[in-house]
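>>> Sequence and predicted structure below; questions after.
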Amino acid sequence: MDRLECIKSMVSRCAAAADVGTDHGYVAEMLLNDNICERVIATDLNEGPLKRATEYLTGISLDQRCDFRLGSGLTVLEEGEADSIIIAGMGGDLIADIIETSKNIALAAKELILQPMTAADKLRKYLTESGFVIEDEKIVKEYHHYYFIMKAVPGHSDKTDEIYYKFSQHLILRKDPLMMEYLKKVIKTNENIISSIEKTGNREYNEKIKELQNKNEKIRELMSN
């Protein structure tokens, strides 16, 4: 399953979905073609991508079921207007900022489908500390890159071990094969860093080595539980 297909699979059937930062409009196309939602509000901060999406979706006769809006983040939405809000293909920090800037809009939706390109750990931490529960999470791999797709819903999150900000609790508990592969890769990367540091013979880096060894130990514990 590729990244966009996985995003689509996480969206619950609904009346309206908002595709924030729609770019080419591919997610909107998939949602409408599969009748996952009746209509899509396709938004983008920049005129170019929105124009591309408008032309593309018009060309495949889906524009009648789309509302195209130019603007920043969730500011172009009304409270409760979108049942599902999709924010994909941006950094985790930026996604958190978008949600925080229009938190009333985010909290009025039934679900948020989020796919950070970077800083997934910061996004998980933000969500769990800001009135959302991460209900589910999936992982996909494309061209040696691992992507995490989260479904968050309004609610209170119980306090959790901070390691689960770094590594998805849902995927670890499910022993997701791709997640296990990802964790092994993290361990291997850390081991390579340790090996490189040890070759320098610089004792100033002993603390760094210890830190990486502790991280690997913790990851192995997660994998074996």
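Looks like it came in fine.

>>> When you work out contacts or count neighbours from here on, use the C-alpha atoms and nothing else.
Noted.

>>> who's in contact with K51?
Shown in contact with K51 (CA atoms under 8 Å, 6 or more residues apart in numbering): no residues.

>>> Give me the buried positions along the helix or strand where E181 lies.
Using DSSP states H and E, E181 falls within helix 177-200. Across helix 177-200, burial judged by 16 or more other CA atoms under 10 Å covers 178-180, 182-184, 187, 190-191, 194, 197.

>>> Could you do stretch 96-113 as well?
Neighbour counts over stretch 96-113 (16+ other CA under 10 Å) mark 96, 98-100, 102-103, 105-113 as buried.

>>> Just the ones of those residues in helices?
Counting by DSSP state H, the buried residues of stretch 96-113 place 96, 98-100, 103, 105-108 in helices.

>>> Same list, those, but as JSON lines with distance to T75 please.
Shown next, in JSON lines, are those (distance: CA to CA, whole Å):
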{"residue": "A96", "distance to T75": "14"}
{"residue": "I98", "distance to T75": "9"}
{"residue": "I99", "distance to T75": "10"}
{"residue": "E100", "distance to T75": "11"}
{"residue": "K103", "distance to T75": "10"}
{"residue": "I105", "distance to T75": "8"}
{"residue": "A106", "distance to T75": "10"}
{"residue": "L107", "distance to T75": "13"}
{"residue": "A108", "distance to T75": "13"}
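
>>> Look at K138 and give its secondary structure.
strand (DSSP: H, G, I helix; E, B strand; the rest coil).

>>> do the same with F148
strand.

>>> Ignoring the adjacent residues along the chain, who's closest to it?
Among residues not flanking F148 along the chain, I139 sits closest, at 4.6 Å (CA to CA, 6 or more residues apart in numbering).

>>> Could you measure from that neighbour over to V153?
Note on I139: its distance to V153, by CA to CA, to the nearest Å, is 18 Å.

>>> Alongside the first one, take a look at this:
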Amino acid sequence: MNRLECIKSMVTKCNTVADIGTDHGYVAEMMLNDNICEHVIATDLNEGPLNRAIEYLTIKNLNLKCDFRLGYGLMVLKKKEADAIVIAGMGGELIADILEVSKNISKESSQLILQPMTTAEKLRRYLCENGFKIIDEKIIKEYHHYYFVIKATPGSAEITDEIYYEFSRHLIEKKEPLMMEYINKVLNINEKIINSLEKTNNKEYNEKINCLKQKNNRVRELMSN
């Protein structure tokens, strides 16, 4: 399963999906062809990508099922206009900003499918601290990179351990093999950093060394449960 297929698989069947930052329109095409939804609102901040999506989806004879809009994030949507909102291929902090700027829209959607390219931990923290609940996650690997697809809904979430911002609780509890692979990679990187800092014999690094050791020990505990 590739990144776009994973995003599509996380959307519960509904009437209208808003594809924010649609780019070429590939996600919109997949959802319409697989009958995940009846209608797509395809948006983009820039005219170039939006025009590419219009051209591509017209060639695929799907343009009549799409509404194309130019603008930032969810600002082009009306309240409850979209049953599901998909925001993919952006940094986690940018996704959080898009949700925050249009909180009146994001809080009215029954499902948010979010795929951060970076800083997934900051997006998880934002969601949990701002009235959203993460209900599922998937992890995929493409070209040696690991990507997370987060499904969230409006609601309250109790985080018992801040480590779950960095390492998905859902994926750890499912003991997803790819998640275990990802965690082992992070642990190995941390161990290399610890070894490198310890060799300097610089006391200024002691706090960072201890922090990394504690984090690694906590993650190993989670993996062994």
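Thanks, I have it. This one's a predicted model, so the numbers in the text were calculated from it and none came from an experiment.

>>> Please state their TM-score.
Remark: TM-score between the superposed chains equals 0.98 [TM-score structural alignment, normalised by the length of the first structure]; 225 aligned residues with a CA RMSD of 0.9 Å.

>>> Next, give me the two most distant ones among the buried residues of helix 177-200 of the first structure.
L178 and I197 (28.9 Å; CA to CA).

>>> between the buried residues of stretch 96-113 of the first structure, which is closest to E217 of the first structure?
Nearest to E217 of the first structure among these, counting by CA to CA, is A96 at 29.8 Å.

>>> so that closest one makes contact with K125?
No - with contact defined as CA atoms under 8 Å, A96 of the first structure does not reach K125; the gap is 9.6 Å.

>>> mind checking how far the residue located most distally from the centre of the second structure is from R124 of the second structure?
Within the second structure, the residue lying farthest from the chain centre (CA atoms, centre = their mean) is N201, at 39.2 Å. Going from N201 of the second structure to R124 of the second structure by CA to CA gives 35 Å.

>>> Any chance you could spot the residue sitting in the middle of the second structure?
Short answer for the second structure (CA atoms, centre = their mean): Q115, at 2.6 Å.

>>> Report the contact partners of that residue.
Neighbours of Q115 of the second structure in contact, by CA under 8 Å, 6+ apart: 7, 87-90, 92, 147-150.

>>> and it, that's in a strand?
Yes - under three-state DSSP, Q115 of the second structure falls within a strand.

>>> any idea what it aligns with in the first structure?
Mapped onto the first structure by TM-score structural alignment, Q115 of the second structure lines up with Q115.

>>> And that match, how far from I172 of the first structure?
Counting by CA to CA, the gap from Q115 of the first structure to I172 of the first structure is 18 Å.

>>> Please, where are all the strands along the first structure?
14-20, 37-44, 66-70, 84-90, 111-116, 132-142, 145-154 (DSSP state E).

>>> which one in the second structure is aligned with F132 of the first structure?
Checking TM-score structural alignment: F132 of the first structure goes with F132.

>>> Not counting sequence-adjacent ones, nearest residue to that match?
P154 (4.4 Å).

>>> Run a quick neighbour tally on the one you found.
By other CA atoms under 10 Å, the residues close to P154 of the second structure number 19.

>>> Now for it: which residues touch it?
107-111, 131-133.

>>> so how far is S9 of the second structure from it?
Counting by CA to CA - P154 of the second structure and S9 of the second structure are separated by 20 Å.

>>> Isn't E142 of the first structure up against M1?
No - in this structure, E142 of the first structure is not within contact of M1 by CA under 8 Å, at 9.3 Å.

>>> ok, the residue nearest to F132 of the second structure to T58 of the second structure distance?
P154 of the second structure is 34 Å from T58 of the second structure, by CA to CA.

>>> Stretch 188-201 of the first structure aligns to what range in the second structure?
Taking TM-score structural alignment, stretch 188-201 of the first structure hits residues 188-201 over in the second structure.

>>> Once you drop chain neighbours, what's closest to A96 of the second structure?
In space, A96 of the second structure is closest to L123, 5.8 Å off (CA to CA, 6+ apart).

>>> That neighbour reaches I95, doesn't it?
Yes - using CA under 8 Å, L123 of the second structure is in contact with I95, at 7.2 Å.

>>> what residues are shared contacts of those two?
By CA under 8 Å, 6+ apart, the residues touching both L123 of the second structure and I95 are P116.
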